[in-house]
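*Asks:* Okay, sequence plus prediction incoming.
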Amino acid sequence: MPVALTADQVALAETVTGFAGRRTGREYTRKNAEDLENGVRPEFWAELVALGLVGVHLREDVGGQGGTLDDLAVVVAESGRALLPGPLLPTVVASTVLASAAGEETVDALLRKFAGGATGAVILPEHAIVLDGALGDDQRLTGETGLVLGAASAEMFVVAAAAGEDIRWFVVDRTATGVEVDVKDGADLGRDIGVVRFASVSSVVPVPLDTERSAAVTVALSAVEAAGVIRWCSDTATDYVKSRTQFGRPIGAFQAVQHRTAQLLITAELAAAAAWDAVRGLDDDPRQRTHAGAGAALTSLGKAVHAAVECLGLHGAIGFTWEHDLHLYWRRAISLAALAGPVESWEMRLGAAALYGPRNFAVPLPEEDSSFREHVSEILDRAAALDNQGPSKIGDTDSVNPGPRRTLLADSGLVSPPMAKPYGIEAGPLEQLILQDEYDRHGIAQPSMGIGQWVVPIVLHRGTPEQLARLAAPALRGEEIWCQLFSEPEAGSDVASLSLRATRVDGGWELNGQKIWTTLAHRSDWGLLLGRTDPDAGRHQGLTMFLVDMHGDGVTVRPITQASGDAEFNEVFFDSAFVPDSMVLGEPGQGWTLTLETLAQERLFIGGVRDPGHNKRIKDIIEREEYAGSRNAAVRALGRISARGAAISAMNLRETIRRLDGQPVGPATSVAKAAASMLHTDAAAEALNIIGPAGALGEAVCEPVHHELDIPTWIIGGGTLEIQLNTIATLVLGLPRK
């Protein structure tokens, strides 16, 4: 489902899908394109109204279903995915705009008409309708609009008219004297478009509306429908490559096809998240509302045509036929994108808003028992009175430094809160978010173990009492640093193909071999190492997990100097290094199971949604006026990067809300990692492009150059983009491995 989150919303989405399935909307469009172009409502409109789908967001006392705008977004997204023909989108845009003035008797009467099935369209200020006699009783609308979606089918127009420097809003009946609609031949075969002329129209009903919010409603709901279109493109392409065979196997088994299909899913997920965020932001302050709406215009409306073309590319020639449904979606994507306006204008709007700060992604916490908050607040009150002496081996910040404050937090279970007591507090998603909120409120940095954040939890979960007695407290207190020894020169991201040999000797195991790209191994005291203990077993068998003393005999660490001049990664050589039986994690041969559990332990943790920060570098360049080209070009670049970063954050927020609702971990984590990898690369390139000739300076004096040279840290360290796309294709989309 493109935007549905809760169980109730999923049920609502299924209602729309079921309705559309019964009505075979695409076939209806083909057979009735001429009627639809001329504004004839589809024959199933009355049933759509009777189901309450047209008025799901309107108050019950005006005939609606009493739902939220999120509920309406579900309906619009699913109608886009099903490509329902007819005036649903322009009508619900009109009723949503009008509903902001609800409570007035005149407005409520109009909303009752909408809930009862009346159709409508919104005419925004850019259509340049003028109000004559603005200060008197004889108010008349004059002018000709540009293209208006739903103009021919609308029974009521919600019109913005210029009265001097002011904008005033009116509702005008289609049958009023002086109203004329000129129907145009639209690209979208499923609904009408036209030009509306007002010739001194006096039969108008004034309504008090917020112009900026009304425009935001239009783009938000249009983006939601576009997200539904994009999702159909992704789903349909995925289904096709699973079933289409060439050279004796499904084309979905070919890696190039897998990557292209995975990229299309990423486009769909980002579009849905951005569109959902635009609806979420409708009642935010104007700058935040602009942030969300412009982001949706770029990430959903701006990508809809691309998604249709990608779907066509994966289908090949069959997708280029009249009989295939794809061209109908392609046409709707073209129409939606065109009516939204040039992406350049949205980049400019978003960039201007982003100069004042990022999009707000505060997690809406449900009401909770205050006892947990009071408990952690009391601990943090004590912690705030203490200091950490620092520095840590991996930095000199309060989040990693050891000291009295860190010791108190570790001993209280607040460093690794999801873990079992006494090392954690068995905190679920809600408790973790409350804890993060309290850390912020107390002005205390949330403690980090560096790479140990991913390593130590499996040790705490599976370690013996003796292992925990030796290792747990120093790790949690930040006194000992951990690294993860998985990658090998010939294995790369294919962990199961590792060859480091662990041979049984008296009292333990002897390690021989090499690990590589081990982050911070030269700073680490302990390492979690995966070694092969049975060379005759299969790839995923005969592997064992070891807890290795990085200062032990036979362990040699050689830092790898990176292109940036930094040296955060290492080669680690094991030359008959001894590991006692007491430092085997789990049982011999359980290594692969524990590797998967290591990933599963990560899923216990839930972080608040923070701005990813990719736009800060560009924002700083603009504020320091270090751009080589025009300021507008730099602001537009900021808008492009901000839109993608915000979409990733919105996706993470949606995943957090799902987790709070008790739902299992979804695909958003995998999708967000891949999207973030691409964003890292593109954001660095944008910064270099903006500064122009200054990019020829060395990394010691030009920070964007240093960042560019450090890109591999971000796009390889967590697994290359290709590996991430493989994961999405096979594990999320279910494409065949071979």
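*Replies:* Okay, I see it.
*Asks:* Only C-alpha atoms from now on, for both contacts and neighbour counts.
*Replies:* OK.
*Asks:* Which parts of the stretch 201-350 of the chain are helices?
*Replies:* Ranges of helices in the stretch 201-350 of the chain, per DSSP state H, counting those that start in this stretch, are 211-243, 255-280, 286-299, 304-315, 326-340, 343-354.
*Asks:* also this one, for the comparison:
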Amino acid sequence: MALPLLEDHRDLAEAVAAFANRFGGIADTRSNVKRYAAGDRPDSWDGLVRQGLHAVHLPEQYGGDGAGLAELAVVVEQLGDALYPGPYVPTVIASGILATAAGPAAETMLTELATGATGAVCTGTRLRADRSDAGWTVSGSADPALGLPGADVVLVRANSEDGELWFRLEPSTSAAVVIEDGVDLTRSIGTLTLTDHQVEAGLIVDGLQAHRVELIVNTVLAAEASGIAGWALRTAVDYVKSRQQFGRPVGSFQAVQHKAAMMLVRSEIACAAAWDAARSEEHDEDQQKLVSAQAALAALPVGIENALECVTLLGGIGFTWEHDAHLYWRRAISIAAVAGSEVKWAHTLGDRSADSERDFSFVDPEMLPELREQVRRVLDEVALLPDDGTTSASWAPAKGSARRARFADAKLVAPHYRAPYGLGAGPREQAVIAHEFAMRGWAQPSTVIGEWVLPTILEHGNAEQQDRFVEPSLRADIIWCQLFSEPGAGSDLAGLSTKARKVDGGWVLSGQKVWNSGAHEADWGVCLARSDADAPKHRGLSYFLVDMTSKGIDVRPLKQATGKSEFNEVFLDDVFVPDDCLVAEPGQGWKLAATTLSNERLSMGSTLHHGSSRLFRQVIADASHDCPREDAVEGLGRSISRELALCAMNLRGVSARLAGQEPGAEISVSKVYNALAQREGSRDLLRLLGPRAAVVDPSANYAIDHIGLPSILFGGGTVEIQLNVIAQRVLGLPRS
């Protein structure tokens, strides 16, 4: 829920939070809002400068720490969480921009900022620069600028026939600063108007690149939005845990839990967007343009949304002047406004994504060279083998494939499994293997449903079961299905009624299962059945491995609303299962099912199938949208934003594991966001199409794409159940 993943970043965040707690706090901020609105510095400014928090990102030659945008974002997020008042954010934006510039004017300004001067940046489309005998003449008004009133160093951008002109503003009668009545009560905002203002050559700032400037501005503002969102979430959760209504904490009500859980989902989106932008400092221009637009589009609105939801969860007290919530809310609105409109950034992201895409590779190409060479040799061999095998009509892997057999022999189907089935690969090794596959443009082999089944057998099964099932499954000689859900037991899995009766040599299973993916093509199924009717419902379940060719099994494909049949209902009519196909002990099925479901959720959340950017690109390419093209490009931008958010969250999870951290909330958060993103994207697609969506077109079936959404919204646990999991297990809200 916060930017830092590395230990030194976490230490930095703790130091900044400690500083913010020592100096004044929000009570002090409230008592000085008039001062701050006029441009005064907080009394703690000198202490902040002594700690170097204003210069963590600046080169050492100017007295900075020589760090970068990633470290600055950590500081900004923590100060945003504390609602630190005054000109800190506009100052570090100004110094961050100047650190990328060249020339004596930039050096002079940087030196002043590094010693504690405050700064501001003025931009806008209405500032016009024309050449004059003395240099340049600039006229017009800038957009409202944070920190302008009271700023010691002001950097201005005007537009000329030659492009952008950056210069230092010197006091002059031709320059007027109007102090505006800001929405944010805790820092100043003003408007600069220039009338035939003369700019000498010595004040010109050279070497600035528009995309670098944009990246710095949007990353800093996104980091502050992440801090605001985190404060709002924490404040709301703390309140609903203790607030009593109807004799119990309001945090035990499902509606409240879902609100709080969605606040966490949004916080993770904002955090991931700010983090991805901050880490792009050394990436190329196209990459920086993508993440900069994403930071503005994905992170800044979250500060507003979470602040509002905080107020709604606090109730009336949150809507009072005395509560701090509106101060955070105001700041969130302010920083989102100065960054530019959501519509603009959505269109910008869509436009920039037309010919570039985000590169989420993160592995050092020199890391683990021996493993890389081993994988490359296998990939070279596989490339020479025929792409044969019997393909599936659904999601199952092809059977009898020579390529698949070679991958299995090389332990690359599930490299994280222990020997003899895998390589015992940890996070670093898995990342390297995935990187090698990605460089070939190949998908890593999967056992599909087996991804969830085999870890359970490896953890809880006996040696004979492991030998019998794991290796053949890795080779795709065994295809699995999952026999869990029933007509009366979906999300309430422990309420299932399929019976397992003990007989000589095994068990007899009777009951009905439903929504079983690929059961019509599966060789084996994992079945949860009630083996003890007298035990509590969670303790009377057992976990069986069922041969799908057994007598008494009737698999009936279900025709979905899309017209496809990817799911099934399975009837078990006195199906005999031998004792050697019971995993672990009778009555331990619930524990084993939890292992299976946890692996299921871990394997989801990496791609979007419905409402994907690919579909938006197709709509734009064939001009099938029933709206202006710019509206379709905006829709593409929002779709890209959802995909970037999901990928960034997943990469943060991987990076955390590489840093030695245990998996956190990202699995359930990604599951929820994956489902919601596909729902939003698919619906946005229909909004663009008009009459085209009324026709079934096999080459571009957009309406059927939307109708297929339930398979995503239900699979692996409904969104609502996942929100319950987040609320109770991650946020610690009480059960009802």
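*Replies:* On my side now, so go ahead. Here the structure is a predicted model, which means the values were calculated and not measured.
*Asks:* re earlier: looking at the helices of the stretch 201-350 of structure 1, which is buried most?
*Replies:* Counting by mean count of other Cα atoms under 10 Å, helix 286-299 has the highest mean neighbour count of the helices of the stretch 201-350 of structure 1, with a mean of 28.
*Asks:* Next, the mean deviation of that helix compared to structure 2.
*Replies:* With mean Cα distance after the TM-score superposition for structure 1, helix 286-299 of structure 1 departs from structure 2 by a mean of 2.2 Å once superposed.
*Asks:* And the closest residue in space to G252 of structure 1 that isn't next to it in sequence, how close does it get to N726 of structure 1?
*Replies:* Once flanking residues are discounted, G252 of structure 1 sits nearest to V241: 4.6 Å by Cα to Cα, 6 or more residues apart in numbering. Distance, V241 of structure 1 to N726 of structure 1, using Cα to Cα, to the nearest Å: 15 Å.
*Asks:* go on, G542 of structure 1?
*Replies:* From G542 of structure 1 to N726 of structure 1 the distance is 25 Å (Cα to Cα).
*Asks:* do the same with L735 of structure 1
*Replies:* 9 Å.
*Asks:* Figure out which of the helices of the stretch 201-350 of structure 1 is closest to V107 of structure 1.
*Replies:* Closest approach to V107 of structure 1 among the helices of the stretch 201-350 of structure 1 (Cα to Cα): helix 211-243, 15.1 Å.
*Asks:* could you say what helices and strands the closest one packs with?
*Replies:* With contacts taken as 3 or more Cα pairs under 8 Å, 6 or more residues apart in numbering; DSSP states H and E, helix 211-243 of structure 1 sits against helix 69-82, helix 88-99, strand 249-250, helix 255-280, helix 286-299, helix 304-315, helix 326-340.
*Asks:* of the ones you listed, which approaches A675 of structure 1 most closely?
*Replies:* In terms of Cα to Cα, the element of those nearest to A675 of structure 1 is helix 255-280, at 6.9 Å.
*Asks:* once aligned to structure 2, how far is the closest one on average?
*Replies:* Following the fit onto structure 2, the mean deviation recorded for helix 255-280 of structure 1 is 1.3 Å by mean Cα distance after the TM-score superposition for structure 1.
*Asks:* farthest residue from the center of structure 1?
*Replies:* Within structure 1, D506 marks the point farthest from the mean C-alpha position, 52.4 Å out by Cα atoms, centre = their mean.
*Asks:* Distance check, the counterpart of that residue in structure 2 against P578 of structure 2.
*Replies:* Superposed on structure 2 with TM-score structural alignment, D506 of structure 1 falls opposite D504. Distance, D504 of structure 2 to P578 of structure 2, using Cα to Cα: 9 Å.
*Asks:* cool, Y84 of structure 2 as well?
*Replies:* Going from Y84 of structure 2 to P578 of structure 2 by Cα to Cα gives 67 Å.
*Asks:* Who has more neighbours out of the two?
*Replies:* Each of Y84 of structure 2 and P578 has its neighbours counted (other Cα atoms under 10 Å); Y84 has more, 23 against 17.
*Asks:* how about the helices and strands packed on helix 211-243 of structure 1, which one is nearest P559 of structure 1?
*Replies:* With respect to P559 of structure 1, and counting by Cα to Cα, the nearest of those is helix 255-280 at 33.2 Å.
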